[in-house]
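K.L.:
just a sequence and a predicted model for now, questions to come.
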Amino acid sequence: MTPADLAATVLTAARAVFVTRGLDVSLLPATTTVERPRNPEHGDYASTMAMQLTKKVGVPPRELAAALAEELSSLPGIKSVEIAGPGFLNIRLDAAAAGVLARDVVLAGKEYGRTDRLAGQRINLEFVSANPTGPVHIGGVRWAAVGDALSRLLRVAGADVGTEYYFNDAGSQIDRFARSLYAAAKGEPAPEDGYGGAYIAEIATAVQSTAPDVLKLDEPAALEVFRVEGVKLMFAEIRASLDEFGVHFDTYFNEKDLHDRGELQEALDRLREQGHIFEADGATWLRTTEFGDDKDRVLRKSDGDWTYFAADCAYYLDKRKRGFDRVVIMLGADHHGYIGRMKAMSACFGDDPEKNLEILIGQLVSLVRNGEPLRMSKRAGTVITLEDFVDALGVDATRYALARYSSDSPIDIDIDLWTRAKSDNPVYYVQYVAARTASVARQAAEVGLTRGEPDAFRPELLVHEKENDLLKALGEYPAVVGSAAELREPHRVARYLEDLAGDYHRFYDKCRVTPMGDEEITDLMRARLWLNDATRTVIANGLALLGVSAPERM
């Protein structure tokens, strides 16, 4: 019995009590929850149902709790119910009801943990979106890990998700990029406002390979070649590095397409229809201050050029036109001021900014070795890149390390910690359980121990304290997944996996699964093998949400 099953049972008992007492059943909540008490002596789970309902129905909480306890105690799977304090219900499950979860998890396999909490939501999730003027840097690496984990979580929670990478391939930064490539090709220093690093020389050389006569062209024509071919090459490199990192986007969207298709003008026209456009100083403005922005925003400058914000407006409208009812954008710490103007822009289009737009801000990341931050990249020169991160830690450790912390907290990633094969390395600690559960299953097969048919499973034999702790931990997984998706916090999954790993290690130390020597295979061993394999299932499912492998050997 999972916590969700037990919560439904509590609600069933409450309905029966209401009917018996002639109380208004419409006052019952649609759903409820149960929690694991901090002190195991207080039972397996606790419910506050009686205290939640007492004021609504005018019945003292302990009296209502007593009625609920009596009804619950009569239901299958409930061993006992005790009343504590002002009306807490402390519930203990019988061993069979608790133990059957092991079989359910194994049979569900990859489907275990899926919920419908976000069913019906169509979400566009944009993350990374680095400019195509250089490799993905350390901030983008964090969003690649967290964003991809979040997309997996949202899907498992029932949402229809489209992931998106936005290439800012229009504007002044592309001009500077082209000039930097041109300078490198001629053997000259980068322009004062240009881009440096070995990758610029590499791309310049690659452009010359595809266009050998580029330096014979006049400067404007040469710059156009470096612009077009350079962006194409940088774009391909970024996509390749993300692919190797296990991050694949449903859509790669180019800003230039918005300009070419006239979507900036379309957005302007839509905002004008809404009555939020005005002209001043020869420029076209959006009156965002009406919706809480600190100042109004220019969409088209007096010289006729569009602003970056105009492209933001057009891009948001494009997403909404594609049928996404919620636009989620993940941005770096230096974009905090972006929130107010984007929320106001959403309102100017007639949307509800709290419903239709969500902006997540991620804080800074440092890569540390020997207690000192790494500051220089081998290729980029001034920043640490995705390539540097993976070279230092590997894909699994990088993804786990970055997804393990709340994205609104700055973090230091210690290379020495995350590369050592010891239990203080969190990803090693969790992956070791994945490998150990696989090893136990192999050892069992070698001596002829199998789980047997599901109908022959004896869950009532799983009565050891460490078995019970492990079962309760496995039962929490769907709720962890659901809350992590709703709160946009993949780190909850990582922390749960570490707790689960601890519960498994304690189970492994106290509850032997396979027989020793000529010891006869028993039903208890078979039941423990179900529990072992259930743990393997949940560890693998959780790691998959983070984009991390669950090795069978280490």
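P.N.:
Perfect, thanks for sending it.
K.L.:
from now on I want contacts and neighbour counts done on CA atoms only, so please keep to that.
P.N.:
Will do.
K.L.:
for A183, what are its contacts?
P.N.:
Shown in contact with A183 (Cα atoms under 8 Å, 6 or more residues apart in numbering): P189, A190, P191.
K.L.:
dump those to CSV, plus secondary structure and neighbour count.
P.N.:
Listed next are these as CSV, based on DSSP: H, G, I helix; E, B strand; the rest coil; neighbours: other Cα atoms under 10 Å:
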residue, secondary structure, neighbour count
P189, coil, 14
A190, coil, 19
P191, coil, 16
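K.L.:
for these, which one is nearest D104?
P.N.:
Of all the contacts of A183, D104 sits closest to A190, with 62.0 Å by Cα to Cα.
K.L.:
the closest one contacts A184, correct?
P.N.:
Yes. A190 sits in contact with A184 when judged by Cα atoms under 8 Å, with a separation of 6.7 Å.
K.L.:
residue boundaries of the strands in the stretch 101-250 of the chain?
P.N.:
Taking DSSP state E, counting those that start in this stretch as the criterion, the stretch 101-250 of the chain carries its strands at 122-126, 160-167.
K.L.:
can you put these in TSV and add distance to E552?
P.N.:
TSV is the format used below for these (distance: least, Cα to Cα, whole Å):
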stretch	distance to E552
strand 122-126	32
strand 160-167	30
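K.L.:
so which of these is the most packed in?
P.N.:
Burial of the strands of the stretch 101-250 of the chain is given as mean neighbour count (mean count of other Cα atoms under 10 Å); strand 122-126 ranks first at a mean of 23.
K.L.:
check it against this one:
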Amino acid sequence: MTPTELAALIRSCLLDAVADGTLALSAEEIGEVKVERPRQREHGDWATNVAMQLAKKAGTNPRALAEMLAERLGGAAGVESASVAGPGFLNIRLEAGAAGELARSILEAGEAYGRNDALAGHAVNLEFVSANPTGPLHIGHTRWAALGDALVRLLRASGADVTPEYYINDAGAQMDKFGASVLARAAGTEVPEGGYRGEYVTELAQKVLAERPDLLDLEGDEAVAAARETGYRLQLAEIQQVLAEFEVHFDVYFSERELHGSGAVETAVARLREQGHVFDADGAVWLRTTDFGDDKDRVLIRADGTPTYFAADAAYYLSKKDRGFPEKIYLLGADHHGYVNRLKAIAACAGDDPETNIEILIGQLVSVAGARLSKRAGNIIELSDLIEWIGTDPVRYTLARFPADSPLSLDGEKLREKNMDNPVYYVQYAHARIRNVSRNAAQHGVRREDAFDPTLIGTEADSVLLGHLAGFPEMVARAARLREPHRVARYLEDLASAYHKWYDQSRVSPRGEDPVEDVHRTRLWLNDATGQVIANGLHLLGVSAPERM
């Protein structure tokens, strides 16, 4: 019996009590029933506080309601006992067979185990990374690449329709500076003040020359434009390639340049004016964002007629809205705290609810050995360097293992270590061990298809392991709702720990010449179910589940 099935059973008991007049509630008032693992295992397999939640509505006291539920549950198939604790907590112990059935349920579901409908009906645009196409991705972008992609996977696993999007900042003065920098390096001259000086610019300039051998024959703006456009295309292609190597994929690459070229900025200003939030002052066009919590009103169009970055932000928000995304999530870097109120103000000015239609997550800095990184200064550690040095799996797992709002320093050499002190190795090793147990079992003639007797899964180690496995779907749903992929990593480490302890106590293959028995076959089901859940969890983080290590 899964937690979902048990919750449904409890709700069914409540509905029966409503039907026979024992409980003065409606089905709508009962709502969804939740079960969770009790803090102390001796209290049972599962617990619920539903009686405490519903007692006041039903005009009774929580303990009396819990006792009524305990009596009805006590006779249900698969339930060994139900008891009341404290003011109205209901503790439930499942029959061994009902608990053990979970192993079969997991393997029948396969990759689908853990998927849920907690966010069904939600259409979400999730924007992350969005690095300027003026240089390679570096460690400063890597955290959101890992977390953003993990969040996409989590939201989809919880039923949401998610579109991951990369906003290409390919307009404005920065692109001209980029073009001038590439041109200077191609000509062997000094980069102009305020330009890009990293070593990558010199390498990029050589690639540009290979494609545009006529570059140095051009003059003035024409030469800068040629260097800019060719360099931009090559740099963006490199960004996309590195992201693919990092197992990060976007459905949409949205160009800021196209936003301006399509007239979307002017249209956005007009639409916001119709909403009554645009005003003119000092020759400029303003958005009255202070009406919605911003610290000052924002200029949309400067006095000289040129749009601001804020105007592009407004147009981009409206574009997401027009493309059918009621929910828009922005993943921004540590230096973007000031964007929170202004983006929420844009949502409000556009007629949306800033509490539900837009969500802004701010990630803290990541460093390697405490180094602060700067693309323009050139002292960067590129994402491609991290992949080559440490590997995709350790980097992605480690970045996903901590809350986004906590500063993080990576120790590359420790992440490369293959020992149980390395969390990603610890979890991946558990999966590899599980697969090795399966291979050894096959060699000894232990086959799942020959028998499955869930009543044979009844040791304390079995129970603990089953408890962890049962909690996987709810953990996935909770991590998705809270936007916290680190919950998946911590869950996997707990599950790996429970498996390693189970492995030390439970033999799947018989010893020596001992015969194969049903207990071996049934343990193989539990072994393989654990492997399936670890693989499913690692997939949510974009990390591989190795067959051997």
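P.N.:
Yep, that arrived. Note that the structure is a prediction, hence the values are computed from the model and not measured.
K.L.:
list the contacts for Q443 of the first structure?
P.N.:
T514.
K.L.:
trace it over to the second structure, please.
P.N.:
Under the alignment (TM-score structural alignment), Q443 of the first structure pairs with N440 of the second structure.
K.L.:
before we move on, what about R114 of the first structure?
P.N.:
In the second structure, R114 of the first structure lines up with R115, judged by TM-score structural alignment.
K.L.:
I'd assumed R478 was in contact with that match.
P.N.:
No. Counting by Cα under 8 Å, R115 of the second structure does not reach R478; the two are 11.6 Å apart.
K.L.:
any idea how far G230 of the first structure is from P132 of the first structure?
P.N.:
Going from G230 of the first structure to P132 of the first structure by Cα to Cα, to the nearest Å gives 9 Å.
K.L.:
next one: A13 of the first structure
P.N.:
For A13 of the first structure relative to P132 of the first structure (Cα to Cα), the value is 59 Å.
K.L.:
hmm, back to that, what's the closest of the strands of the stretch 101-250 of the first structure to D509 of the first structure?
P.N.:
Taking the strands of the stretch 101-250 of the first structure one by one with Cα to Cα, strand 160-167 is closest: 41.6 Å.
K.L.:
average gap between the closest one and the second structure?
P.N.:
Strand 160-167 of the first structure, aligned to the second structure and superposed, deviates on average by 0.6 Å (mean Cα distance after the TM-score superposition for the first structure).
K.L.:
stretch 402-409 of the first structure corresponds to what range in the second structure?
P.N.:
Mapped onto the second structure using TM-score structural alignment, stretch 402-409 of the first structure covers residues 399-406.
K.L.:
show me what counts as buried in that stretch.
P.N.:
L399, A400, R401, F402, P403, A404 (16 or more other Cα atoms under 10 Å).
K.L.:
take those and keep only those in strands.
P.N.:
The strands, defined by DSSP state E, take in nothing from those.
K.L.:
pick out whichever of those sits closest to T308 of the second structure.
P.N.:
Nearest to T308 of the second structure among those is A404, at 29.3 Å by Cα to Cα.
K.L.:
that closest one against G363, yeah?
P.N.:
Yes. The criterion here is Cα under 8 Å, and A404 of the second structure meets it with G363 at 4.8 Å.
K.L.:
so what's G531 of the second structure up against?
P.N.:
Contacts for G531 of the second structure (Cα under 8 Å, 6+ apart) come out as A430, H431, I434, R435.
K.L.:
find the helix or strand that the second one is a member of.
P.N.:
When you say that, I think you mean H431 of the second structure. Applying DSSP states H and E as the criterion places H431 of the second structure in helix 423-443.
K.L.:
and what of D293 of the first structure?
P.N.:
Assigned by DSSP H and E, D293 of the first structure falls outside every helix and strand.
K.L.:
so what does it match up with in the second structure?
P.N.:
Counting by TM-score structural alignment, the partner of D293 of the first structure is D294.
K.L.:
quick one: secondary structure of the alignment partner in the first structure of S81 of the second structure?
P.N.:
Under the alignment (TM-score structural alignment), S81 of the second structure pairs with S80 of the first structure. Three-state call for S80 of the first structure (DSSP: H, G, I helix; E, B strand; the rest coil): strand.
K.L.:
can you tell me the SS state at the residue nearest to S80 of the first structure when sequence neighbours are not counted?
P.N.:
Excluding its sequence neighbours, the residue lying closest to S80 of the first structure (Cα to Cα, 6 or more residues apart in numbering) is R92, at 5.2 Å. Secondary structure for R92 of the first structure, judged by three-state DSSP, is strand.
K.L.:
contact partners for R92 of the first structure?
P.N.:
R92 of the first structure sits next to G43, D44, Y45, I78, K79, S80, V81 when contact means Cα under 8 Å, 6+ apart.
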